[in-house]
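Engineer: Have a look at this prediction, sequence included:
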Amino acid sequence: MHSRPRWQRTVDIVLSTDPKLRQRTGMSLLALVLMVCSAMVMLLVGHAGVAPLRWVQWWAAVSIAGLALMLVLIRLRCTLHLDDPGLDIPQMAWTITSGAVAYVLAGEARGIVPSVLAMILFFGTFGLTVRQVIGIGLYALANFALAVALVGWLGDAQSGVLDTAYALMVAIVLGGCMALNMRIQHIRARLRQQRAELAQALADIRMLATRDELTGLLNRRAMLDLMQLEQRRNQRTGRNLLLALLDLDHFKAINDTHGHAAGDRALQAFTTTVRATVRGTDVLARWGGEEFVLMLCETPCEHAADLLERVRCAVAVLAVPHAPVPLTFTVSIGLARALPRRAPRSHAGARRPGPLRRQGRGPRPRGGGAPARAAPCGQRYGPHRRLGPVHPLTAMELASGPRPSRRSTRPRPAFSSGSVAGLYW
């Protein structure tokens, strides 16, 4: 690995490697360099005899020392607790005051000061608010008005026309810089607003791409991505992964009888109830119209069965709020456990395909496709037993594969990739 050049290491030492601190230190260093250049010009004027050299030397030393002190404070992180950690306003106020003093000292060369004033004011273009720009502009106007009055009082004024031209030029520079700064601040404010609106729009698009608008749950696409991720993790680590498929019974009849608004409220009430019943680590997603998928990670099958029984009981006693008539419904639940390796051929039901069977008490439903309602609430399930052949599935295929029609008696096709112990109860 090649080391960085020496000059880059030196720059990092002077300006810091922290991006924000580096920016503040760089701007302060630039202001100091410009002040040094201005002091050299003033010293040149003093050596030419236009301005008093001794006073110019004192002015240069004090002006440079003030900005150097602020640079050191910024670099040593002594200003981080301030509202203006870059000391933009103090540096601008200091240089404006120095410029006003230079206007008094420059004598016949005081016409060079307005250009320096413009450069000072443009330092606050990107760091100040509109109110701060107005305040610093008024401060500059007061300083230079005092400087013009002091020049007249000291009797150092030149011809009246020339002094008036200097004063008007200072006023024009101040007004123009303030107007441009305010315009730039308005543009920056509009850009910030547009950026915030764009960020909100992107967040809304991201939510619509991954969330169901009605229930706020993960949608099918987002759940598929999460299932693929968990399946790869399951194959790598062998962690227990369970998927439960929840289907609201006769939900179409609710829409046909009470309207789609009542159906939407039923879905929202169901979502709220299930999320309040399951754990915070469980992931619930809306898979279809009235179908939901619940992902249970690191959960034993016995605990998952108890959890889903609590869900079934909670839904059975649920009363949909704000419904035109008392509205209740039930839910059928299927559970599948993902196995990280292919199940042996001797696995139950692996020799021939067949419909998923119900586990629990009660008669087997007719039609073969739809699961029957679970045992009554409060009745305990006996030992897990298979009442019929269960064909091998994968956890992904259980949720993403086509479900048989409620009127169809055709058995599900067998899948050959991986295996899952799938049950309806």
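Structural biologist: Arrived safely, thanks for sending.
Engineer: Could you use CA atoms for every contact and neighbour count after this?
Structural biologist: OK.
Engineer: My reading is that Gly216 lies in a strand. Confirm?
Structural biologist: No: using DSSP: H, G, I helix; E, B strand; the rest coil, the assignment for Gly216 is coil, not a strand.
Engineer: and the host helix or strand of Ala222, what does it pack onto?
Structural biologist: Using DSSP states H and E, Ala222 sits within helix 220-237. Packing contacts for helix 220-237, counted by 3 or more C-alpha pairs under 8 Å, 6 or more residues apart in numbering; DSSP states H and E, involve helix 160-210, strand 241-248, strand 283-286, helix 395-400.
Engineer: structure B:
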Amino acid sequence: MPTPRSTEPRRKRRLKDKLADWVLGPEGPQRFSTKVSSTGLVTYVPCMLLVVYCGWAGLTPPQLVVPIVLAMLLTVAGFYAALRSGWSRRFADAGLILPQMLASITWDAIGYVLMGAAHAGMLMPAALTVTYGVFALHGRGAYVVQAYAIVVIGGTMAAMCAIDPAVFPVREAVMVYTSFVVTVLMLGWTGRQIAQLRQRERETRAQLGATLEQIQQRATHDGLTGLHNRRHMQAALAHHLARAERDGVPLALALLDIDHFKQVNDRHGHAAGDAVLAAFARIAEATLPPTEIIGRWGGEEFLVLSTRGLSCDQLQAQVDRIRDRLLQAPIDVPTGKLRIDFSAGVALHRRGTAAAALIDSADQALYAAKQGGRGRSVIAGAPALPPAGNPDLRSPVHAGA
């Protein structure tokens, strides 16, 4: 039976993932380090190809080609084994980037000696190594690579000029070395400029991200209480209302209104009113489970939206827990301590009910709670309860008064 076409890309992806796991290791920091650092090992490829070409062209003794290529392959294999096994992670430079660069430059110097008349060609891989080191390393590491390349290549050229001036003429060496040094220094300068630009770009992005986060926070949260604002709550209500209509998940909400809030402002000042709102928000948010959304609906009125399919009775119990916590925690205001209460109306969405109708149903239940004596929660459609019997809870009072 032929394999469906839709499964072929899947199989290819699975094969690709398995190959990546085998070559680079499992997903995580080790794999990332191996992947990035293995890029530096690629710089050995042009060196090995150059050695093979020089042996084929008769520019270097053919009997040296195989030993040199094998030695380079062993160097690459050693670094790969250290990276792939995770052994390199015991060092600060987990990718062994600096040791790789130094080893590569050392091999470039060895190649300079062995390539005979083609020795100048080995300076190109050295410049390539320095280029990679400048961009892969930061700070002192990049300077070390540059200094090592200048000193090792310069010392090797000077030694060969003294040992075999016929093949390594001094005048040619001076010209080539000067060009090499200028190239290395320019690469280092360019790399530092690019690194600074990238750092500024990262800082700018971080500042923009922080600014956008502040804008989003201000756009969706109330500045005084820190709770979601009315705009966000309207969007959340629309989202969960659509889900309730689609999936049939129960959706309950509650409107909470602080009792006698005007008296708080009139008797104790607007600073006290702000303190009451902030304290109420803090206590309510700490009391409700993370699955319930609470926001400031307007003034001293707050909206609680259940997102986990609570019934009216269950949401009423959550609201009453807020009241219990609030009554047990007098609020500090400039004039002393106040104990406050609130009324609440709870409503349950029914299929086909619009958001405005659901809010209106909760608002009517809230009005019934106010009419019933305040300091209570009423479920929309439930029988009216008798007025509250504790007069102290019907207006804000000083704690302990």
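Structural biologist: Perfect, I can see it now. The structure displayed is predicted, hence computed values, not measured ones.
Engineer: mind putting the helices and strands packed on helix 220-237 of the first structure in JSON lines, distance to Arg358 of the first structure and mean neighbour count included?
Structural biologist: Formatted as JSON lines, those follow (distance: least, C-alpha to C-alpha, whole Å; neighbours: other C-alpha atoms under 10 Å):
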{"stretch": "helix 160-210", "distance to Arg358 of the first structure": "33", "mean neighbour count": "15"}
{"stretch": "strand 241-248", "distance to Arg358 of the first structure": "14", "mean neighbour count": "22"}
{"stretch": "strand 283-286", "distance to Arg358 of the first structure": "23", "mean neighbour count": "23"}
{"stretch": "helix 395-400", "distance to Arg358 of the first structure": "15", "mean neighbour count": "19"}
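Engineer: looking at these, which is closest to Pro365 of the first structure?
Structural biologist: Ranking these by proximity to Pro365 of the first structure (C-alpha to C-alpha) places strand 241-248 first, at 15.3 Å.
Engineer: counterpart of the closest one in the second structure, which residues?
Structural biologist: Mapped onto the second structure using TM-score structural alignment, strand 241-248 of the first structure spans residues 251-258.
Engineer: Can you classify the closest residue to Ala244 of the first structure other than its chain neighbours by secondary structure?
Structural biologist: Take Ala244 of the first structure and drop its neighbours on the chain: the residue closest to it by C-alpha to C-alpha, 6 or more residues apart in numbering is Leu335, 4.3 Å away. Secondary structure assignment for Leu335 of the first structure (three-state DSSP): strand.
Engineer: residues in contact with Leu335 of the first structure?
Structural biologist: Leu242, Leu243, Ala244, Leu245, Gly422, Leu423, Tyr424 (C-alpha atoms under 8 Å, 6 or more residues apart in numbering).
Engineer: For it, what is the corresponding residue in the second structure?
Structural biologist: Superposed on the second structure with TM-score structural alignment, Leu335 of the first structure falls opposite Val346.
Engineer: Next, find the distance separating its match from Leu327 of the second structure.
Structural biologist: Between Val346 of the second structure and Leu327 of the second structure the computed distance is 20 Å (C-alpha to C-alpha, to the nearest Å).
Engineer: re the thing from before, ok, and the contacts of Leu335 of the first structure in the second structure?
Structural biologist: Retained in the second structure: Leu242, Leu243, Ala244, Leu245, out of the contacts of Leu335 of the first structure (criterion both residues aligned by TM-score structural alignment, their matches' C-alpha atoms under 8 Å).
Engineer: which ones are touching the third one?
Structural biologist: Going by C-alpha under 8 Å, 6+ apart, Ala244 of the first structure touches Val293, Leu294, Met295, Leu296, Ile333, Gly334, Leu335, Ala336.
Engineer: can you rerun that using 6 Å?
Structural biologist: Counting by C-alpha atoms under 6 Å, 6 or more residues apart in numbering, Ala244 of the first structure touches Val293, Leu294, Gly334, Leu335.
Engineer: Against Phe302 of the second structure, how distant is the residue of the second structure most remote from its centre?
Structural biologist: Here the centre of the second structure is the reference, and by C-alpha atoms, centre = their mean the most remote residue is Ala166, at 60.4 Å. As judged by C-alpha to C-alpha, Ala166 of the second structure and Phe302 of the second structure stand 92 Å apart.
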